[in-house]
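# return atomic coordinates for the entry below.
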Amino acid sequence: MRRACLPLSLARYSLFTANQRSMPRFFARFFLLGMLLAVRAWGQGAAYGDWQLHLPAWRPLGLAEAGNRLYVRAESSFYFYDKSLNTTQLLSRRDGLSDVGVAALAYDSASAQLVVVYNNGNIDLLGANGGVRNVTDLLRKESQIAKKIYQVQVYNGLAYIGTTLGVVVLDLAKREVRDTYSAVGPGGQTITSYATVVLHDTVYASTSAGILRGRISTAVNLLDYRSWTADGPTPTSSPARVYEQLVAYRGHAVTASTYRGVDYLAGVGAARRWRSVPNGYGNYARRLRVSAGQLLVAFDGSALRRFDAPTGYLADVLPAAAVGTIAADAVRETDGTYYVASYDKGLLRFAPGTTTAPEVILPNAPATALSYGLLANAVTNTVDVFSGGYSADNGVQFNLRQGFYEYKDRQWTTYTATSYPSPTGYPSLLDLSHGTRTPDGTLYMASYGNGLLEWKGVGQFRQFTYNTPGSPLRSSLPTTDPNYPSFVRVTDVAADPTSGQVWVINRHQLAGVPGLFRFRPANATWLVVPAYTGFENLDRITVDNFGNPWATRSRAQGISGVVAYDTASQKPFYFSTNEGLPSNSLNAVVRDRVGDIWVGTGAGVAVFNDPSQLVSAASQGTALANGFKLPVAQSGSGLFPTLYNETVRCIAIDGANRKWFGTPNGLWLFNATATEALLHFTTANSPLPSNSIVDLAVNDKTGEVFVATDAGLVSYQGSASVTDGAPSCAQVSPNPVRPDFAGTVGISGVANNAQVRITDIAGHLVYSTHAAGGTVTWNLADTAGRRVRSGVYLVLTSDADGKNTCVSKVAVLSN
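Now for the predicted structure:
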């Protein structure tokens, strides 16, 4: 692909008419050849319209063991590990879940249900058969204080959920909240509950008012604070202890307090009292867990420990160096295998008898949910995600060194100082924000702090900054400032697809100093664009078909609009609302496949239809004949400028020149002219983890649309790709089509924007259409809208001239 998602125009063809029912001569020939020649047809791939999650599995926070499955809630994702298959699977709305952001988990073995509680209070019950039952009682519960979920424990068909609203009791069979014990502190004060445990006929709750207990009986009203009794260890020092961990172990209540150690309740009658574990002190009390007969204790910065009943002391199980700085949770198998949710190392598996060198279990996923910029490229068949960035509103750096990660052949590779600690392998640059690739596949990245990075692989890179010989890049700070080297701010880069030269924006906000440059990779030389007004404070950039750059002006400091530069005449052009922009607040600029320039603004989108005007006006010394125009689309009962009431943050162009728009309110797909809305995805009708879209990119080779949100990355299998060279008809998916399949069949690798006819094996026309770029999609319906019968169908395609023909077979199975 070219810059951040690029276009193509759909053309109309006259080879077929709607009422034709016979095949032209060339198609007849290919029909006969199709009967005699083997045609590659039995392919399998992602279904069109399907979604895939790319959420990080690093930083696990909690575990729930459910037979062969170990469920893991991580900071930005939720997944399970299948112990018998040694596989992982991310879970999301596409699997029937109702929400995102898992706060607590617990498994009820009696009903074979997993209780999933989300940060907002929504609850899902996952059954053994894969079914999901949603309970919204806690979600809908109004409160004057912010809801926060701590832990959930299951006992006798009830799930006790610790929250800032108190103890919420969920009936798993009835799937409803039975009670909420809130104002049960001393004198009826409202409590926060952290954890709950039931011993015999008594419920214990660790709360903001200490540990409270109440008797479970039909004769006792636990909604009345007088039914609860303070029953916790006596504080021995200030500040008073907060007991956030509470479990039952061998008939005893056991609790852990941050910085104050582990205590357990033992004895009967007058001897009943809380006793401290002598060596049970640590830092933050992260987790108490009873697993396979052991009481496991996890404090931050220390070994994973277990309670040794004969001695009454804690004994080390796994060393701190092995489990990481934060062992957020752990479970033990009966064979002695340990699974540890290490916040800084991932999900770890320690084989029986092993205390070092654990197996790291991670789904194939990026290292972080932070996705600031995206770049897809069909030549290298890669998608690169840049996890740095800066504030577009005020230009402030994020000061992140989280590198970038790359998706190729359905595998993610992370490039950071952690994965490649030697600076000769990977230079740990600040705030990688955007990127571009030259025709030979070389990746150029914009660092908002450390200049320009040319990347050809590990150990094969060049960095260009303020002190690189010949580099015109400069810092936004005075040369006398000691932080000067860390403020060489490159916001964006764009490669000219013809010359392979790279345009570079160096924002420094110093009036009268150049900020736009063209880099020639072959000899590492630079063209310096004169310091025209505003060129020191640009943001995003693309290159038109004439090699001229178009850039948005930064929104910082009240600067706005679009600038373009004609390289031949060295003349700048400025565009604002006076030249047709719907808003001077600019977020994105891209070139589509017919060469038009599209911009995303704070009030919809606009297009400059004929960039050749720039060349003509510059050479003739005349003003531009036209400015930007606003596409108009149907909205309700009227016609309005497209997305006129939306902030369009990013634009991507698919293989059919259709426009994908990212907004704070979801993802849109429009036709090639942006005059008709085709799709609108939000968290309500898709697996998007958030409605806030940050960036978009389309892989022209596959048609896959990558969507960066403020909560992580997902991709959507689009129906438009680009065929490079002669058509191959290489991929039919799914094939064969099973009786229960209700989706869309796709054939990729056909001639771009091809004419398509689908016939049965006898040559009777079933359906006709046009390809979207290099991909044909078919909903298995005939011209009358009926699902076709079982059989083998031929997909016959050609370009408008009847050339670049292709024949594919699709086998359809019906009940």
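# only C-alpha atoms for contact and neighbour calcs from this point on.
Will do.
# center of this structure - which residue?
Leu713 (1.3 Å; CA atoms, centre = their mean).
# next up, for comparison:
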Amino acid sequence: MFKRIAFILLALISFEGVSQDFSSLWEGYFSYFGIKDVSRGNDKIFAASENAIFTYDVFSNEINKITTIEGLSGETISTISYSEYFGLLVVGYETGLIEVVFDDGEILSVVDILEKESISPVLKKINHFNESEGLLYISTDYGISVYDLGQLQFGDTYFVGDGGSQISISQTAVFNGFMYVATSSNGLRKADVTNPNLIDFQQWTTIVSGSFIAIQKVGSKLYAVAQNKVLSEVVSDNLSPLFTYATLPEDVRSINLNLVVTLKEDVFVYDENFNQIQTASTNEEFDTDFTSATISNDNIYIGTTTSGVLKTTPENSQIYDVILPDGPTSNAAFKIQTGNSELWLTYGEYTVSFNPGPLNSRGISILRDSEWKNIPYDSLLTAKNLVDIAINPFNPSQVFISSFQFGILEMNNNEATVLYGQDNSGLESLVLPNNPNFVSIRQTASKFDRTGLMWTLTSKADRALKSYDPATNQWEGYSFSELIPNARTGEQGFADLEVGNGGMKWLASYKNGVIGYNTETEQISNVFSEEQNMPSAQVRAIALDSRNQLWIGTNKGLRVLFNTSNFINDPDPSVNEIVILEDGIPTELLSNQFITDIKVDGSDNKWVGTLDSGIFYFSADGQETIYQFTTDNSPLPSNAISDISIDSESGRVYIATDRGLVSFSSGGTKPQETLEEAYVYPNPVRPEYDILGFDDLNNINNGVKVSGLTENVNVKITDIAGNLVAEAQSRVNQRSSRQNYNFAIDGGTGIWNGKNLRGNVVASGVYLFLISDLDSFETKVLKLLIVR
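Prediction:
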């Protein structure tokens, strides 16, 4: 206990801070198929994927996850090592960041290497950890740094190259009083580990020249592996070759008195004297690459590139148990879409300039009832580069997925049934004048309207806008030739689509700004130029709000088109920036930001994703910044936002980044048509809930919620005697307001902090919620019991 307390006190003194636990409002959905490194200790196996970790109890088989939700950075992990003596896991990153994870879940960020200005960022990758006598020797691409695990602080750094130069260190080993160092191109070197002046490069001696990937002590023996794939014993500072592998080992480590060597297709376990005692290999069932391996209770645990961790026993080394937490196939979700209590992910992609190559075949993932279903490419009718998703609201089991090369894939009940191309649909390929046989059907955004028609966009085709009726299998196409005479050269592609009122369809284009097309009158217009107040013609995202205002995200900032109703007939259409006051100075909202996505929630508030500044949550008019989430203040694994999708029923916001998927419970739900299903929760409010008296109504874990409200309501809260306690009205009392209301309504949800009109927390008793729809005059009364 004393040691644990000392750790925390030292950490608070020595480091920038303790990582926060965001598990109350946030949830993470990371991929664990590709394992970077494994470690063992205290009857657990630790496995690191790209930027998340899971633990596996070898006796209970229990799996626990450690992600950005628990406080990890979200950066790319390069290696991990568990210290049994100190009860902590050390995580090394490609950036030089180190994080220390204690057994109780506490996480400390160690930034000394990351922020070291005298070392180039490209040399800071953590290659290996070697624990000896309470010290952790950290191998990097610049040299060796020493970290005291007992004091939780850095010691010296050794630059062991000629003349004190910075050279890449693969591994270190302490053997017979000396530290041996395997370097990437400067041979094996050693120095007296007790020498107090190891920062002097002259104290280091080269014993063997060449390039080495590993140096490991196993009992009374020392082994090294060279770049030429030869494993040797180091005897009196000379190499005694023992074995040449078919391929270069991926990982070499010492576990107790065993040497474990991992190749892409094999794992070999040797005893101290290099007698092979166990082996494991890939097979037809698990055709994957091995990355690392460890042993525990004579079982081998193998990290793989595509199958998580494989466990095998000495009795049958070719029978594997798969240890794999539930999660999506990859962290690189390109587009996401919620609907029918599901979340769909695609992994296809195209460049900023809408180049589809190289085509990928990563399949799709579906989250349903907190479980993931991953559908591989070979089950998707050869459709590659799957991008946008459209769920049929009239038949939710029917989903259409755009391929930015092969057309549109139709799925029914999670099974691929039809791939629509130019031969079986109204879709069209781009036409190359000198290659009439070339086929490339570049579908991007698709969206259903209220009548059940699906609208979809085809890049580099004359009839770029098409509709499809799933009930009749009828296709219609609409030409943009009036605005874009040459479809192949006049436009690169369309990133987003909105279905508006009166036949209006809105398109986000690469070269032509925002295009408005009326499918009833077949009229077309656009805004793209500086004269129209557009910061750029390159539009990445658009979103219509409940007031029929079009929010426009470009690669250089944000704009709003207020006059959408008369856009087609307006001879001089223009857009407006949102001007806010910062310290009393008028400032353009999101000026010069590369905006990647915009979504409107049930409260008409705006979620705006950016390329490198995280995600913003604005009030309906953009004047209030409710949240800005970045990697510094939230579990976002990256500030590069790929896509956003909002579950209108729960208010949960799903955020895809280039390093993984997370979600945030915002509470901004969609209004209902009637008050029939309105309810109050939690009910009763018990003392142990501790949810009353808070001022931050944006934290939906606090306060009393009334859900299922219609679009325009007034809600009065009274005590049982009829005395008014609190009151709120839609569009007036909003959570984002600076008025700090005790009771506020956003969309279909109201939140009350349990305070009365005088600002005091109410007493125990029964309270009435008197709900009135101001449009339909429907009313409803709900009862709430509070016990304090």
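# now what about the TM-score between them?
Scored against TM-score structural alignment, normalised by the length of structure 2, the superposed chains reach a TM-score of 0.85; 726 aligned residues with a CA RMSD of 3.0 Å.
# isn't Ile761 of structure 1 up against Val792?
Yes - contact criterion CA atoms under 8 Å: Ile761 of structure 1 and Val792 qualify, at 6.1 Å.
# picking that back up, skip the chain neighbours and tell me the closest residue to the aligned partner of the residue nearest to the centre of structure 1 in structure 2.
Aligned against structure 2 by TM-score structural alignment, Leu713 of structure 1 finds its counterpart in Leu661. Excluding the flanking residues, the one nearest Leu661 of structure 2 by CA to CA, 6 or more residues apart in numbering is Tyr29, at 5.3 Å.
# for the one you found, give its distance to Ser707 of structure 2.
For Tyr29 of structure 2, the distance to Ser707 of structure 2 (CA to CA, to the nearest Å) stands at 26 Å.
# likewise for Ile323 of structure 2?
Ile323 of structure 2 is 40 Å from Ser707 of structure 2, by CA to CA.
# these two: who's more crowded?
Neighbour count, other CA atoms under 10 Å: between Ile323 of structure 2 and Ser707, Ser707 has more, with 25 against 22.
# show me the strands in the stretch 201-350 of structure 1, by range?
Under the criterion DSSP state E, counting those that start in this stretch, the stretch 201-350 of structure 1 contains strands at 202-207, 210-215, 228-230, 243-249, 252-257, 261-266, 273-276, 285-291, 294-299, 304-308, 313-318, 327-332, 338-342, 346-350.
# kindly reformat those as TSV containing distance to Val705 of structure 1.
Below are the strands of the stretch 201-350 of structure 1 laid out as TSV (distance: least, CA to CA, whole Å):
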stretch	distance to Val705 of structure 1
strand 202-207	47
strand 210-215	51
strand 228-230	56
strand 243-249	43
strand 252-257	47
strand 261-266	51
strand 273-276	57
strand 285-291	39
strand 294-299	42
strand 304-308	43
strand 313-318	43
strand 327-332	35
strand 338-342	32
strand 346-350	28
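# the ones you listed into TSV, with extra columns for distance to Tyr48 of structure 1 and mean neighbour count?
Formatted as TSV, these follow (distance: least, CA to CA, whole Å; neighbours: other CA atoms under 10 Å):
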stretch	distance to Tyr48 of structure 1	mean neighbour count
strand 202-207	50	23
strand 210-215	54	22
strand 228-230	57	18
strand 243-249	46	24
strand 252-257	51	23
strand 261-266	54	21
strand 273-276	60	18
strand 285-291	43	21
strand 294-299	45	25
strand 304-308	46	21
strand 313-318	46	18
strand 327-332	38	26
strand 338-342	35	25
strand 346-350	32	24
